[in-house]
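The following comprises the amino acid sequence and a computationally predicted model.
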Amino acid sequence: MKRLLLCVGLTAQAGMAASPADYANVIPIRTSGESAAWQFELDSSVYAGSVDPDLRDLAVFNAAGQAVPMTIRPVELPDSQVEQRASVPVLALPDGRRGGTGVDLHLVVERDAAGRLRRLEAQSTGEPTVAVEPREWLLDLAAFDRGIDYLELDWDAPRDKLIARFEVRGSNDLQRWDLLNADATVVMIEQDGARIERRNIDLSTTRLRYLRLLRTDDGLPLAGLRAEAGRTRHVAGSARVQWLQAASVERLGELDADKTRFLYVLNPAVPATDVKVNLSSDNAVAQLDVLASADEAPASGRWVRRARFVAFRLLQDGDVIDNGFAALTPGPRIRSLRLDSATPLAAPPDVVVGYRPARLLFLAEGNGPFLLAVGSASERYPDYPIEPALVSLRSRFGPEWQPAVADLGDSRASAGAKALRPAQQPVNWKRWLLWSVLIGAAAVVGGIAISLLRGSGEGRGEERQQPPEE
């Protein structure tokens, strides 16, 4: 896996040698925890800062200022949380230290041929003179092969005035135990009708097979302790539709608005998927063509029809009935919008467009914090071979694995408007020198030709002036 990520990383560094200073704006990427890959939703500041119709003027940089592998993609499912939760076997371990005589404790573990636990039993020898409540418990997490995030405890008694503290350790072989939580506290208190109850013990995601709970306080014993384990997984998908008001204008490029043509601009340019046209007059109807362009001032040949539908607004008994949303055919981001009506309309319709923000996915190559750079007239991210890395991650962590979800901070200026100006083309001195040599050679050849022609003309004149022989 490391080799695969390294190969992708080398491709990233070879494919893009730019830095955050080559982009108009930069936005901090906020991450929590560790993950091989991250993803986040592109917000309005990204769409406003990008000047490329396909959002290719974006880049993600690590703390060393190196570009990391990234891609932009839509996803199909909504964001969700998937929780796996189940009761786990709890075995109370006798505490011979409190009994009054020596007690030897033996743990009997029996597994089948596949290594699954078949029997777990604590046996003790010796007779403690005083019966004691258990202060230590063993939990089997065989049902959670991908780990757990928390425990939730419950017990039969007491149900009030309880504050209990635990030390939690984990193991795979029941011999070596790792400390997972040194001071986990559960509370159950009721007073004057108010009840405070906290029975969860949070754990960093652990894949250890067994847990051991050790009661560290001297409070009331817990009778009938039982436990449920849980694992919460965040699944990222496509965001809900967001709506953007289109601004009506009188002129776009070579076109002027009139009674059958209405012009609009979108700020920022977005990958619109739906449009809602609200006619301004009651009891009106119009056959509309929706045309779009990624340009700010599109030429006549730069408009693409994205929808055709009938818009209407009917008023009956005080109720308004109008057309719904119309779907747009797929295409690039829309910056300019145009409505062509088959019949004249009294006023420009009100237009809103719907879009689903795309997600940017990147591999966490190098150390964070990571930075998103936005907006450049010349820089474009290459097509990184990210998919093999994701396939490898899913093969290890399961087909439902998704990159962790990050979010964006506040945008700040980097190179500013300078990054949005096209770079000046350097003077091609070799080309000019070649043309100079060619023109000079042509002049020399022309001069020689003229000299030869003049010499030939003078010779013929001398021949004509010679007298005839007698």
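Everything's here; your move.

drop to CA atoms for contacts and neighbour counts, all remaining ones
Will do.

distance between the ends of stretch 276-290?
End-to-end distance of stretch 276-290 (CA to CA, to the nearest Å): 11 Å.

now swap in stretch 186-198 and tell me
Span of stretch 186-198 from end to end, CA to CA: 5 Å.

check contacts around residue 91.
The contact partners of residue 91, by CA atoms under 8 Å, 6 or more residues apart in numbering, come to 121-122, 137-139.

which element follows the stretch of helix or strand it belongs to toward the C-terminus?
In the assignment (DSSP states H and E), residue 91 maps to strand 90-93. As assigned by DSSP H and E, the chain's next helix or strand after strand 90-93 is strand 104-111.

Checking residue 394 next. Helix, strand or coil?
Put simply, residue 394 is helix when judged by DSSP: H, G, I helix; E, B strand; the rest coil.

where's residue 149 relative to residue 261, distance?
On the measure of CA to CA, residue 149 and residue 261 end up 59 Å apart.

quick one: which of the two has more around it?
residue 261 (20 against 17; other CA atoms under 10 Å).

Okay, one more to line up with it:
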Amino acid sequence: MRIITAVVAMSLALITSVQAEERPQDYRQQMPLTLEGSGPWYRVELPMAVHYAAQHGDLRDLRIFNAQGQAQAYALLAGQSESRDQEQEHGVRWFPLHADAQQGGVPRLRVQRSTDGTLIELTDDQPATAQRQLRGWLLDASAIDVPLVRLNLSWSGGEEGFQRFSIEASDDLQHWRSWGEGQVARLSFGEERIDQRQVELPAQPARYLRLLWHSPQQAPQLDAVTLRSRRQSSSPAPLVWSEPMSAQTVSDGRYEWQLPQALPLERVRITLDEPNTLAPVWFEARSREQDPWRALTNGVLYRLPQDGREVRLDELALPGWTVRQLRLKVDARGGGLGQQAPTAAFAVRATQLVFLARGEPPYRLAVGRSAATSAALPISTLIPDYSAERLAALARAEVDVGAAQAAVADVSATPNTDWKRWGLWAVLLLGVALLAGMAASLLRRPDKG
């Protein structure tokens, strides 16, 4: 049994070593890379020509080779949508809240507001004979329509030490919801003083805030109040577009496109050549010719005058399915898209390639091998101290798409039959068969004991 295990292990090792000997000639298309800056890492924005030339939509058959034909280590990064937080500080108005010193409780208010909801007057609804005591403050945040994340208080007087208060939020001054508790502090030691003025808020919008001190005798006189808001904005994932492709007219109002490769399409852009165009359209798609057509998207494309200028909608979002054939149907009631068959450009999510340059230039990007498996590394493995900031600072390289045809011609000129590789495979298989025969003979030999 140990002999068989050794035979299998040796066979797998030999096969792996043969598979690892990849060459640029194994790939249908090669594109030179132009380097800018000093490496050793380079970042490449992959154009649509690379996606079209690949045999797989996920680019598993992409490789980078140096001048000696050695494969380079690389990573692929798919474009992602980005979210950004924008913070802004706002000065707000504040109003004292008093309560009966004997009874305590929550202050009662009489409120007047302007037509847009801004607080213009707030008075205590307390009896004239009541002994009033400052309980806290009401903050008018009605001019802020985004989530509130931080409160900053500046005060005079009041005792030193820690001051705790409850925070409540409201949109109508009638119904209040708890936002937890806040704490500020003023500490002195000799000639040094420490003020803790900031209180974190739960990142929710509110028109009014009510601050009620746990110990009313500690409630300070406020000198300034600011609120910090946070607005979150997002940008969609970057796209890479193809050149416009002419459609094949199937019938009146029906057109088809055949992509060089099945790709996960994100958007389509139809060229509207004629002004005053209005066209309801439907897109269908499929990955292979034997597959049935299925609905992809629909919408209305137009190019129309409005207020002395021209407005147009010539793009439609797609669900990201992997498709190769697309069919467009145009509703004739809108007048169609013109006399000529329309052209369309297609977009996929942009992909960045990062590779570690080793050996001598020039470096070439190779694609187009159906039997290839992915050789991409995780970006954190390729760059051990990887960070988004370092990625942005990497040297750049560009794919010379215009030189790809010359590279293809050189590859096609080489003989298709690689006798050296076939001979190596023959020797390998013969060796494996010989070892397997020896193992079988040993197993059939009777035990002498």
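Nice, I can see it. Because the structure is predicted, anything quoted here is derived from the model rather than measured.

Overlay them and tell me the TM-score.
Scored against TM-score structural alignment, normalised by the length of structure 2, the superposed chains reach a TM-score of 0.43; 240 aligned residues with a CA RMSD of 4.3 Å.

can you count the residues close to the closest residue to residue 39 of structure 1 other than its chain neighbours?
Of all residues not flanking residue 39 of structure 1 in the chain, residue 361 sits nearest, at 4.3 Å (CA to CA, 6 or more residues apart in numbering). Using other CA under 10 Å, residue 361 of structure 1 is surrounded by 22 other residues.

Checking residue 46 of structure 1 next. Helix, strand or coil?
Assignment for residue 46 of structure 1 (three-state DSSP): helix.

Does residue 428 of structure 2 touch residue 14 like I think?
Yes - checked against CA atoms under 8 Å, the pair residue 428 of structure 2 and residue 14 is within contact range at 7.2 Å.

thinking again about what came up before, on the three-state scheme, the residue nearest to residue 39 of structure 1 is what?
strand.

what do you get for residue 212 of structure 1?
strand.

ok, now which ones touch it?
136-139, 168-170.

Setting aside sequence neighbours, what's the nearest residue to it?
Distances taken as CA to CA, 6+ apart put residue 138 closest to residue 212 of structure 1, at 4.6 Å, once the chain neighbours are dropped.

Could I get the full set of strands for the stretch 51-200 of structure 2?
Along the stretch 51-200 of structure 2, the stretches classed as strands by DSSP state E, counting those that start in this stretch are 63-65, 74-78, 82-91, 93-100, 109-113, 119-124, 132-140, 148-156, 161-170, 177-189, 192-196, 198-204.

Which one of those lies nearest to residue 248 of structure 2?
strand 74-78 (31.6 Å; CA to CA).

what comes up buried for that closest one?
Residues 74-76 are the ones in strand 74-78 of structure 2 that count as buried (16 or more other CA atoms under 10 Å).

do stretch 181-196 of structure 2 as well
Of the residues in stretch 181-196 of structure 2, those buried (16+ other CA under 10 Å) are 181-182, 184, 186.

Over to stretch 444-455 of structure 1?
Buried residues in stretch 444-455 of structure 1 (16+ other CA under 10 Å): none.

can you pull out the strands in the stretch 51-200 of structure 1?
Taking DSSP E, counting those that start in this stretch as the test, the strands found in the stretch 51-200 of structure 1 are 58-61, 70-73, 80-88, 90-93, 104-111, 117-125, 136-140, 148-154, 162-171, 178-191, 194-198, 200-206.

quick one, which of the ones you listed is nearest to residue 372 of structure 1?
strand 58-61 (4.6 Å).

sorry, back to before: with distance to residue 444 of structure 1 as new columns, can the strands of the stretch 51-200 of structure 1 be given to me in TSV?
Conversion of the strands of the stretch 51-200 of structure 1 to TSV gives the following (distance: least, CA to CA, whole Å):
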stretch	distance to residue 444 of structure 1
strand 58-61	54
strand 70-73	58
strand 80-88	79
strand 90-93	103
strand 104-111	99
strand 117-125	98
strand 136-140	97
strand 148-154	87
strand 162-171	92
strand 178-191	90
strand 194-198	99
strand 200-206	84
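
Ok, which of those comes nearest residue 268 of structure 1?
strand 58-61 (15.5 Å).

Name the single longest helix found in structure 1.
helix 429-465 (DSSP state H).

on contacts alone, who are the packing partners of that one?
Of the remaining helices and strands, none touches helix 429-465 of structure 1 by 3 or more CA pairs under 8 Å, 6 or more residues apart in numbering; DSSP states H and E.

quick one on the thing from earlier: out of the strands of the stretch 51-200 of structure 2, which is the most enclosed?
strand 63-65 (a mean of 25; mean count of other CA atoms under 10 Å).

Could you point out the longest helix of structure 2?
Under DSSP H, structure 2 gives helix 419-444 as its longest helix.

Buried residues in the longest strand along structure 2, which are they?
Using DSSP state E, we find that the single longest strand of structure 2 is strand 254-270. Applying a neighbour-count criterion of 16+ other CA under 10 Å, one finds 254-257, 261-270 buried in strand 254-270 of structure 2.

Pick out whichever of those sits closest to residue 202 of structure 2.
Scanning the buried residues of strand 254-270 of structure 2 for proximity to residue 202 of structure 2, where the rule is CA to CA, the winner is residue 266, at 35.8 Å.

hey, where'd the helices end up in the stretch 251-400 of structure 1?
For the stretch 251-400 of structure 1, the helices defined by DSSP state H, counting those that start in this stretch occupy 387-397.
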